[in-house]
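[1] okay, structure incoming, though there's no sequence with it:
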């Protein structure tokens, strides 16, 4: 599958157009919502800060949620693309590694133990630890005979762990109803109420995951040809798979920690980008990062405008987009 943009010049132009579109979406996210602001107000919020309500909202709410949406969208999309190669499953997404369920379980355990005294920053770290531990368990369970990596076993192990963690999470919420509201707000997936320190806590892991995924792009191209072909071309499959799994854990774990388990971004975006640039991961991964950021920033902006003055969590908005796509892809029309 070559994609619509077949030449390097067109693909580079597509990157430039995507960056421009992302900038427009981010400006829209910063300026529009329950309260609408002007560009000059955004400028003075930093250049001439006077502590007004408008400036405080822009600096402490709009800017953090826009930046977090962009980074989380990029990371989830790249993680989904890597997962689809790693598992040889075109419907794979970061949830296959159990990161969503593991993070949710540990968050609920933390809320049960500490209640309202648990800060958002602490929730970020607890979620990241839970996501990483869950992914490690799934990787161990997914190893085949002789320690070989088995994509089918990995998918089944992820599904089994997700079912177990979801049941345990539901049980804890029923036993401790005081944690219900806080847990549900986080588990739906939202970038509302986040601050820059939440992004700063996970940004190093996001950057490391993105860099590792980009460095593996050529190896992912070889891996996509099949195990036998990859070995004949000198590919060290075990090492590449381990590094790819590490990239997914860093990307998905940090994203879930920052914004909760936002669904379908990692599923939808790689398919859309393949229709543009084909299966060359040297172009596909950057396109996924850019498109994922655009999608989540735009979805967050729309989600706050639908039912004003109330807001719809962005996780609900992405689910509305993703469910029809999942049905279409499962029927075999959207993937090779």
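    That came through fine. All figures in this text were calculated on a predicted structure; none of them were measured in a lab.

[2] use CA for all of it now, contacts and neighbours both
    Will do.

[3] now do residue 12 against residue 250, distance only.
    Computed as Cα to Cα, to the nearest Å, the residue 12 to residue 250 distance reads 27 Å.

[4] looking at these two now, which is surrounded by more residues?
    Set side by side, residue 12 and residue 250 show more neighbours around residue 250, with 25 against 13, by other Cα atoms under 10 Å.

[5] and here's the other structure:
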């Protein structure tokens, strides 16, 4: 397989196509007010821009990228802008995950840091305006397809409130459907109503940090409202249950998996005639106190089939049935929890 040259990767970042031995720009945007200056910037001079729309990165993916960079180097330069807050520093607008991975090399692979970045980190330095920086970061990360909806919503809200862009203008420039942008804004507004917002630039947060709501948890809360409505719960009680779940998730720092357990348990209890708000409150309390953890386990297929059949028979979730089986097994061994 042919590996692209550094020049080709830089031109791809800027939106160019190869024509023989030259390159032609084919997707001009706000990023293209100037091509930018390619230079190496000392790692200690690089910061995360406040205009970078990625507010949270997955630590596992950062470590995987760190290993890749340690082995083959940086395949695409960062895109930065001169810092207005710290003279002599540069703020990363595009490439936050790459920058976090390079930072991890200090402790994880110091030899690789010296090998690849002894003279600095390859960067394209651009003279963005704040609005251009947000838009460039948003477009780049939407193309990668791994932004959380609330991150998209926050970025679009900033473009509207701080820089006077209409929703139609934003949609036209980012090239995504209006419906997706509206749903992202709704999720962002829902979180901010409860004082919960995406984390800002810095070291990737640990799972379950208080005040933050994982993307999957926010989706599950909306799913809870839908399932409650299907189960015949009136609209007001279903909405209260959803808001309570979002609030408790942020305040207690629940993981996405813990929220999934609450949603499943709440729906099961509602189907048995219990109040949804009370069910959510009690389940959150129980799951928080028991400190659930997530592990990937391998068991014989017949075990899973049996537990799945029991779950259907008892009308509970697979996870709940597995928990009951484990508890019963431990009790039979004389171990009380």
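    Done, it's in. Since the model is a prediction, treat every value here as computed from it, not as a measurement.

[6] fetch the TM-score of the aligned pair.
    Once superposed, the chains reach a TM-score of 0.23 (TM-score structural alignment, normalised by the length of the first structure), with 120 aligned residues with a Cα RMSD of 5.8 Å.

[7] what about residue 131 of the second structure, which helix or strand?
    Using DSSP states H and E, residue 131 of the second structure sits in helix 130-144.

[8] please disregard the earlier target; I meant residue 298 of the first structure.
    Using DSSP H and E, the element containing residue 298 of the first structure is helix 281-305.

[9] which elements pack onto that helix?
    Judged by 3 or more Cα pairs under 8 Å, 6 or more residues apart in numbering; DSSP states H and E, helix 281-305 of the first structure is in contact with helix 8-31, helix 63-86, helix 196-215, helix 217-223, helix 265-277, helix 314-330.

[10] distance to residue 187 of the first structure added to the ones you listed, as JSON lines?
    Below are these laid out as JSON lines (distance: least, Cα to Cα, whole Å):
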{"stretch": "helix 8-31", "distance to residue 187 of the first structure": "22"}
{"stretch": "helix 63-86", "distance to residue 187 of the first structure": "15"}
{"stretch": "helix 196-215", "distance to residue 187 of the first structure": "16"}
{"stretch": "helix 217-223", "distance to residue 187 of the first structure": "31"}
{"stretch": "helix 265-277", "distance to residue 187 of the first structure": "16"}
{"stretch": "helix 314-330", "distance to residue 187 of the first structure": "9"}
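
[11] nearest to residue 160 of the first structure, of these?
    Minimum separation from residue 160 of the first structure across these (Cα to Cα) falls at helix 63-86, 17.2 Å.

[12] next structured bit after that closest one?
    Later in the chain than helix 63-86 of the first structure, the nearest helix or strand by DSSP H and E is helix 99-114.

[13] could you give me the buried positions within that following helix?
    99-112 (16 or more other Cα atoms under 10 Å).

[14] okay, the helices and strands packed on helix 281-305 of the first structure, which one's buried deepest?
    Highest mean neighbour count among those (mean count of other Cα atoms under 10 Å): helix 63-86, with a mean of 28.

[15] tell me the angle that helix makes with helix 281-305.
    Relative orientation of helix 63-86 of the first structure versus helix 281-305 (axes from the mean of the first three to the mean of the last three Cα atoms, to 10 degrees): 140 degrees.

[16] what comes up buried for the longest helix seen in the second structure?
    Identified as the longest helix of the second structure according to DSSP state H is helix 235-252. For helix 235-252 of the second structure, a neighbour-count test (16+ other Cα under 10 Å) marks 237-239, 241-252 as buried.

[17] try stretch 105-115 of the second structure
    Buried residues in stretch 105-115 of the second structure, defined by neighbour count with 16+ other Cα under 10 Å: 105, 108, 109, 112, 113.

[18] now render the residues you listed as TSV, adding secondary structure and distance to residue 138 of the second structure.
    Formatted as TSV, those follow (DSSP: H, G, I helix; E, B strand; the rest coil; distance: Cα to Cα, whole Å):
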residue	secondary structure	distance to residue 138 of the second structure
105	helix	27
108	helix	30
109	coil	31
112	helix	30
113	helix	29
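
[19] name the nearest of the residues you listed relative to residue 159 of the second structure.
    Set against residue 159 of the second structure, the nearest of these by Cα to Cα is residue 105 (34.4 Å).

[20] what's the closest non-adjacent residue to that closest one?
    In space, and not counting its chain neighbours, residue 105 of the second structure is closest to residue 113: 5.6 Å by Cα to Cα, 6 or more residues apart in numbering.

[21] again, but for residue 170 of the second structure
    residue 156 (7.2 Å).

[22] which residues in the stretch 201-337 of the second structure form helices?
    Applying DSSP state H, counting those that start in this stretch to the stretch 201-337 of the second structure gives helices spanning 215-230, 235-252, 256-271, 276-290, 301-314, 318-332.

[23] between the buried residues of helix 99-114 of the first structure, which is closest to residue 327 of the first structure?
    Proximity of the buried residues of helix 99-114 of the first structure to residue 327 of the first structure (Cα to Cα) peaks at residue 100, which lies at 21.1 Å.

[24] mind listing the strands for the stretch 1-150 of the second structure?
    Applying DSSP state E, counting those that start in this stretch to the stretch 1-150 of the second structure gives strands spanning 16-19, 22-25, 37-41, 46-48, 78-82, 90-94, 121-125.

[25] no more questions from me, cheers.
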